[in-house]
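1. below is the sequence, then the predicted model.
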Amino acid sequence: MSGPVGTVDAPASRADTGHPTAPCVEVSDSREARVGRIRVRRALPRRGRRTVGAWCFADHMGPADVTEDSGLDIGPHPHIGLQTLTWVTDGQVLHRDSLGSEQVIRPGRLNLMTAGSGVSHAEEATGHYRGTLEGIQLWIAMPEATRHGPAAFEHHADLPRTDLDGGAGAATVLVGDFTGTTGPARHDTPLVGVDLDLRASATVPLRPDFEHAVVVLKGAVAVHGKPLPPGRLGYLGQGRGELRLEVREPTRALLLGGEPFPEPILMWWNFVGRTRAEIDAAHAAWTAQDDRFGRVRSSLPRIPVGPPHWQRAEGER
């Protein structure tokens, strides 16, 4: 479910970052795409809303039917300048990367891969699971202080859960701190990511210095009277101390938040950088199959890509 990101999702200019706003309810449609064999709904990035905190990408995949030998089927591909956070709500996915990691992701377990200056990975059928596959992959933009560092991988089989007030549901903390419960995953900027399993309307505490958004995976919920169906991003702005979620039926949603990301980013394909020169260098390294992105032990074909659109535009002059 990794990328790719094009100009339809994120414009070529770094200026359109989607600056944080005062508290609001800004509902935007996702864009439907196909990643590998699976239909995805891309809620982030969108034109005018590049980031929410350091969160810069959200692909809700499925639900889709998969077999033991055919699932996502996304061959080896590279990343720079980001972390991929994979959260499966139904089914199983096999992750392999150039660090030698080989990990089946199951519901309730979290994969976090840190790209730093370069990593590659593949997302595959498990060889044993047949059934429904659904989940979300999120990207986290890395700050200047760490984005040139080494790649890393972590898998968390046990994540902390906390009950919401009034028996409205439960929250699983993926990243950061939520009501005093802290998730185990690495994060390089102040950040929060929470899976909300809601059975009834709930008031969720928020950090006023964070900007926040909600992505609904299934169910029916409204924010201040505005419906937020699956397939849309509800951007909430900055400055809220709490959020009232009006639940019309059992709902599964992700709460994402963080300090507004201070650095303009440039996104193209599977890369998050700052300049076109950085992206050009990463593309050249992948095309040349040099050692920057290592090798992934996968039977799937390596994914090629043509040059960035600005190179093509320059060549047409």
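-> Yes, it's here. Values in this document were obtained by computation on a predicted structure and should not be read as measured data.
2. make it CA atoms for all contacts and neighbour counts henceforth
-> Will do.
3. work out which residue lies at the spatial centre of the protein.
-> Among the residues of the chain, the one closest to the centroid is L138, at 0.8 Å (Cα atoms, centre = their mean).
4. next, count neighbours for the closest residue to that residue other than its chain neighbours.
-> With Cα to Cα, 6 or more residues apart in numbering as the criterion, L138 has its nearest non-adjacent residue at 4.6 Å, and that residue is A58. Each residue near A58 was counted by other Cα atoms under 10 Å, and the total is 26.
5. tell me the contacts of the residue nearest to the centre of the chain?
-> Contact partners of L138, counting by Cα atoms under 8 Å, 6 or more residues apart in numbering, are W55, C56, F57, A58, D59, T84, L85, T86.
6. put this beside the first:
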Amino acid sequence: MSNVEADPAELRCPANNPDHDAEVQILTPRDVPLGGPRAMKVRRTLPQRNRSFIGAWCFVDHYGPDDVTSSGGMDVAPHPHTGLQTVSWLFTGEVEHRDSGGVHGMVRPGEINLMTGGRGICHSEVSTARTSVLHGVQLWVALPEEARNAPRGFQHYAPDVVDLDGACVRVFLGSLAGDTSPVDTFTPLLGAELLLDSGAEITLTVDSSFEHGILVDTGAVSVQGQPVKQAELGYIAPGCPDLRIASLANEQSRIVLLGGPPFEEEIIMWWNFVGRTHDEIVAFREAWEAGSDQFGEVSGYVGAVSRLPAPQLPNAQLRPRSNPKG
């Protein structure tokens, strides 16, 4: 997915400095339109001023359930990425994916599509005619220094459902509840969808070296005894070997669990680019605007524009934004 904000903020994301506090930090979303007067809106919980990363997860967009007959659905023209992997995970609907690595495929509920941008890739995303309601998450993973120029790549996987007492789990990245995803990443990661029965409480054994984030899609839950409302993301610092999650709703609750060891590199994230310096971001933008082979071309996309133009850079050096102290 593209960050289609007309004036994207420059973010220099410092390495996280967890305090090993078992308390749950609540991150609230902000609404971001995906362009146009009938635009579909997404709820963005990462990055924000209170947190830059959860593991190497650096971007969390949560959208829907969205009636595409009124919103127009998703139609994101070819756009570039560098220095990251994109993770698409749907609850409802279908999205057609095309990229400059030659991949043409569908994003469907319960199936992960992971695209590696590395040195440069471009792709388009369009909700299909079969879709009436679109609902899911779009996630980005920052690549570490040794992998950020990796070649373009694409992986698809449909995880099995793991039944627990009062819940079921789909593990799309990493390992949880005795199941392991075969999808390759460049840093250790955890990604899973959990459905909790009304009133259910579960305890998940997790890697205590990871920090974790719990995004509430439907219903409401408590994490370590602290309430996390719908659309909020609860953050837990490393040092916690067990996650206690309880459904507080009179209906099934759905959450997305993300995790990974603290990402110890600084990055600059502007528009759809992840880099390390101001000059690097400038060069990425110039290459995209010039139609450079660095990003390649998407075949088969039909839309109002053939590609998304890059926004103008701010009239200032891209500057750091640090996590609050304490």
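-> All right, it came through fine. Here the structure is a predicted model, which is why all the values come from computation and not from measurement.
7. report the TM-score for the pair.
-> TM-score for the superposed chains, counting by TM-score structural alignment, normalised by the length of the first structure: 0.91, backed by 305 aligned residues with a Cα RMSD of 1.9 Å.
8. and R186 of the first structure, what pairs with it in the second structure?
-> Per TM-score structural alignment, the equivalent position to R186 of the first structure in the second structure is D184.
9. on that earlier part again, closest to L256 of the first structure among the contacts of L138 of the first structure?
-> W55 (7.4 Å; Cα to Cα).
10. distance of that closest one relative to T114 of the first structure?
-> 14 Å (Cα to Cα, to the nearest Å).
11. where do the helices of the stretch 201-317 of the first structure begin and end?
-> Assigned by DSSP state H, counting those that start in this stretch, the helices in the stretch 201-317 of the first structure fall at 276-288, 309-315.
12. over which residues of the second structure does the first one lie when aligned?
-> So the one you mean is helix 276-288 of the first structure. Helix 276-288 of the first structure maps onto residues 278-290 of the second structure, going by TM-score structural alignment.
13. sorry, back to before: now, the contacts of L138 of the first structure that are in strands?
-> Per DSSP state E, strands hold the following members of the contacts of L138 of the first structure: W55, C56, F57, A58, D59, T84, L85, T86.
14. can you pull the contacts of V137 of the second structure?
-> Here V137 of the second structure is in contact with V60, D61, H62, Y63, S88, W89, L90 (Cα under 8 Å, 6+ apart).
15. next: P261 of the second structure.
-> So P261 of the second structure contacts I54, G55, A56, P188, L189, S209, F210, E211, P238 (Cα under 8 Å, 6+ apart).
16. how near is the counterpart of it in the first structure to Q137 of the first structure?
-> In the first structure, the residue equivalent to P261 of the second structure is E259, according to TM-score structural alignment. Look at E259 of the first structure and Q137 of the first structure: by Cα to Cα, they are 20 Å apart.
17. am I right that T187 of the second structure is in contact with L84?
-> No - between T187 of the second structure and L84 there is no contact under Cα atoms under 8 Å: 11.4 Å.
18. overlap in contacts of the two?
-> Joint contacts of T187 of the second structure and L84 (Cα under 8 Å, 6+ apart) are L143.
19. for these two, indicate the residue with more neighbours.
-> L84 (30 against 16).
20. so what corresponds to that one in the first structure?
-> Using TM-score structural alignment, L84 of the second structure pairs with L82 in the first structure.
21. count of residues packed around A281 of the first structure?
-> 11.
22. my bad, should have said R232 of the first structure
-> With other Cα under 10 Å as criterion, R232 of the first structure counts 21.
23. same check, this time on L243 of the second structure
-> Should you count by other Cα under 10 Å, L243 of the second structure turns out to have 17 residues around it.
24. which one is E201 of the second structure nearest to, not counting chain neighbours?
-> Leaving aside its sequence neighbours, E201 of the second structure sits nearest to A246 (Cα to Cα, 6+ apart; 4.0 Å).
25. who's in contact with the counterpart of that neighbour in the first structure?
-> For A246 of the second structure, the aligned residue in the first structure is E246 (criterion: TM-score structural alignment). By Cα under 8 Å, 6+ apart, the residues touching E246 of the first structure are A200, S201, A202, V221, A222, V223, H224, G225.
26. please list only the buried members of the residues you listed.
-> The neighbour-count test (16 or more other Cα atoms under 10 Å) marks A200, S201, A202, V221, A222, V223 as buried among those.
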